[in-house]
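# sequence first, predicted model second:
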Amino acid sequence: MKTRILVVEDEHDTLELMAEVFLNKGYRVDKASNGIEALRSVKVNEPDIILTDILMPGMDGMELLRNLAKEYPHIPVIMITAYGTIDNAVEAMKLGAKDYITKPLRFEELTSKVERITQLSSLIKENEFLLNKLQQKYDFTNIIGKTSKIKDLLELVRDVAATNATALIRGESGTGKELIANAIHYNSQRMKRPFIKVNCAVLAESLLESELFGHVKGAFTGAIKDKVGRFELANGGTLFLDEIGDISLKMQSQLLRVLQVGEFERVGGTETLKVDVRIIAATNKNLEEAMERGEFRQDLFYRLNVIPITVPPLRERREDIQYLVSHFIEKFNKIYGKNIREITPKAMAILKNYDYPGNIRELENLIERIVVLNRVDVIDLENLPSIVPASSAENGKINLDGGLTQAVEEYERKLILMALEENGYNKVQTAKALKINRSTFNSKLKKYSIN
């Protein structure tokens, strides 16, 4: 769509000439001879950019600018001024004008300014569109689950997003820690500022230092030019430090200083740089044990752990698996052009019974394989055996990491699920098969979150 420009000028010949110039450049042009006519025109056909003289009868350019700033602050305005009224142009810039040009007009300069501002406005609109897409992608509704643990987590994340506090996200690999970090940033006051991510585990210490803080030319072999670090790139926004438990003690000291005073130097540099950055860190390690071993600084831990956020593993929120499965089936149906409509209760029971050491990431990969490898529209047991690993109850292994009580409860839960499957998910028959009364059976279903 062609860019619409409103030209406001009280001198008729100049107005017509400017209109002709922009029409020949491919713009749609509206004309007005004073501020009052301009406001009427804006209400009927809102322009993409306004070019207005300052000195005009009736409502002059300055008064027009004040009205536009109140009602249409998003429309960029270029002021036209005579040499003797440069002070007015400066005042107009303070009121929100994007630029000004002096008379006598040089049309090449004028069209260049209009094109530059038009391109900038287009980029701003594109950025706003992309930001809106990111906000939709990382909206709280995209954190899928209905268990109490997820509801509590969502409530906490909403509260954290409304602040600038440092947060430490903890959880096993694949639980969705990065998704939580994204949700915090894109629902915070910093959403329009950069969101920079660094995986601290994949870089050697020397490379990580340069990556975080940048370096100056000649700081080390291969430093052929200055490099801006992630802290500078994230200025005004959020820096997400993933796998924070993997950084060295030296790096911990440097990071602590930035958290305390917001200052650092580039590698090899002497200039102290100051930044305003919100830190969100994440780890799958036990930092308390790392502190006891002297591998993680206690003072850094307290700086990071202002708002602790724990993301539960999938095995502790099994009732959410059915919602995640539905979400991933819908996602991969679209990607691969499939039409899988549902998954049978028996197949779902198998999926819910598996422990998923890789958590949501493993479940997502699993559903992708199921969608890719099957041409049916209903997933049943025969579609799973070669894909879903046998449960620990089925292969005779019991996880004793949590002690005897937890192991017994885990075995009992899996035994109930197997009995339900063997009895066609009939609760009366399953209770009889297990030789327990209905009341006891129902209480165990509730205890183990078996729907």
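That came through, no problem.

# CA only for contacts and neighbour counts going forward, please
OK.

# which helices and strands does the helix or strand harbouring Ser41 pack with?
Ser41 belongs to helix 35-44 when assigned by DSSP states H and E. Helices and strands touching helix 35-44, by 3 or more CA pairs under 8 Å, 6 or more residues apart in numbering; DSSP states H and E, are strand 4-8, strand 28-32, helix 61-71.

# just the ones you listed: most buried one?
Among these, the stretch with the highest mean neighbour count (mean count of other CA atoms under 10 Å) is strand 4-8, at a mean of 24.

# and the angle for that strand with helix 35-44?
Per axes from the mean of the first three to the mean of the last three CA atoms, to 10 degrees, the angle that strand 4-8 makes with helix 35-44 is 170 degrees.

# chain center to strand 4-8, what's the gap?
37 Å (CA atoms, centre = their mean, to the nearest Å).

# now swap in stretch 327-336 and tell me
On the basis of CA atoms, centre = their mean, stretch 327-336 sits 21 Å off its chain's mean C-alpha point.

# now do that stretch: everything it contacts.
By CA atoms under 8 Å, 6 or more residues apart in numbering, the list of residues contacting stretch 327-336 from outside reads Lys338, Asn339, Ile340, Glu364, Ile367, Glu368, Val371, Val372.

# next, the one to line up against it:
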Amino acid sequence: MGTSSAKILVIDDERSMRKFLSILLTREGYLVRVAEGGEKALTLLRKENFDLAITDIIMPGLDGLQLLKEMTQLDPSLPVIMITAYATTTTALEAMKIGASDYVTKPFKIEEIKAIIARALEKKTLVEAPSSFEATYPASSFPDFEIVGRSENILEVCKLLGKVAEKDVSVLIRGESGTGKELIARQLHYNSLRRKNPFVPVNCAAIPRELLESELFGHEKGAFTGALTTKIGKFQLAHGGTIFLDEIGDLDLTLQGKILRVLQEKEIERVGGNQTIKVDVRVIAATNQDLEQGIKEKRFREDLFYRLNVVPIFLPPLRERKEDIPLLVQHFLKKYHDSARKVIGISPAALQLLQDYNWPGNIRELENV
């Protein structure tokens, strides 16, 4: 069946939106049914077969996220596009994690929604049934790790997080210093199946090179001067969970080779030891460097790059998401309200000054201000 004859279910409590989408999609050659709420949508889904569903998120009664869960149980292969006028990073991440095909904010352009629908229908035959896992700990349960913002750039990041969090693959987070790479790594961990096990961060640039191997892999007693006891390394501490290798581009080639071995063989050897130790870890790495240039200059191993770069996530600098600055400011004001700083608010003129600044240090610089 061609996508032009596909049958689409539109769910929205606003009559004007149902009518708009119905007319638009009918003109495109689609067969369209509409429902004004989640319960009616489920009734239609139990009686009829659909190729795609488009649903609002904020609706009375059964909301869009709960409806999405019900629809994926009824028909795991059904692509579902979520639309909302109240976009948040938490709902974007949660919707994609539950199994949404895409997430669109109102108002949207006609050509945009048409392209998203066509893409979802083209992928329908390739879509695997999503996991039945429902997060015990949604993103909103971790306020210290909340992703703040509603810009298109950051919502795209959250959509990708929702898609890959449960997949046990390596992720390479790229972005300038201060853009929040560790925050993204923590969100990946706490929305994954490994969430009850350790999250172990390691800043590869902050540890002296001569100590980093011992820090990562551990050492045996007597392995070197000062090694008075056996030490367990970060990879072993992260067993069953996630290790976050920040500033991976600062590693020397020898250590790069040893990390490659962990990814390939899932085993380590402590410094001064000859026994292999099996480890089960998910590796998330981050860098602000141009690793492709590093490969050309023989500073970074190409085979390690491809092992890490299974899923690349690019974090935009703050200057490319300035519409998020007011939300970030409110977040930091709330965070520090009870601290010694006693900050209680910000004037419109001061907020405008913050939005006019280019923030070379990104979110970290804004927080420090």
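Alright, I've got the coordinates. All of these numbers come straight from a predicted model, not from anything done at the bench.

# quick one on the thing from earlier: just the buried members of the contacts of stretch 327-336 of structure 1?
Buried residues within the contacts of stretch 327-336 of structure 1, defined by neighbour count using 16 or more other CA atoms under 10 Å: Lys338, Asn339, Ile340, Glu364, Ile367, Glu368, Val371.

# list the ones among those residues that fall in strands.
Under the assignment DSSP state E, those contribute nothing to strands.

# determine which two of these are furthest apart.
Put simply, by CA to CA the two of those set farthest apart are Asn339 and Glu364, 17.2 Å from each other.

# ok, and the residue of structure 2 sitting at the aligned position of Ala223 of structure 1, which helix or strand is that part of?
Aligning on TM-score structural alignment places Ala223 of structure 1 opposite Ala227 in structure 2. For Ala227 of structure 2, there is no host helix or strand (DSSP H and E).

# please apply the same query to Glu122 of structure 2.
Glu122 of structure 2 belongs to helix 110-123 when assigned by DSSP H and E.

# check Arg158 of structure 1 too.
Assigned by DSSP H and E, Arg158 of structure 1 belongs to helix 148-161.

# tell me, that helix lands on which residues of structure 2?
When structure 2 is aligned by TM-score structural alignment, the counterpart of helix 148-161 of structure 1 is residues 152-165.

# for that stretch, which outside residues touch it?
Outside stretch 152-165 of structure 2, the residues within contact range by CA under 8 Å, 6+ apart are 88-90, 92-99, 102-103, 149, 187-189, 191-192, 311, 313-316, 321.

# now, which of those lie within strands?
Among the contacts of stretch 152-165 of structure 2, the members found in strands (DSSP E) are Asp102, Tyr103, Val311, Ile313, Phe314.

# tell me who's in contact with the first one.
So that's Asp102 of structure 2. Asp102 of structure 2 neighbours (CA under 8 Å, 6+ apart): Val80, Ile81, Met82, Met96, Ile116, Ala120, Lys159.

# if we go to 10 Å?
54, 79-83, 92, 95-96, 116-117, 119-120, 156, 159-160, 163 (CA atoms under 10 Å, 6 or more residues apart in numbering).

# need the buried ones from those residues selected in ChimeraX.
Buried members of these, defined by 16+ other CA under 10 Å, are picked up in ChimeraX with:
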select :54,79,80,81,82,83,92,95,96,116,117,120,156,159,160,163
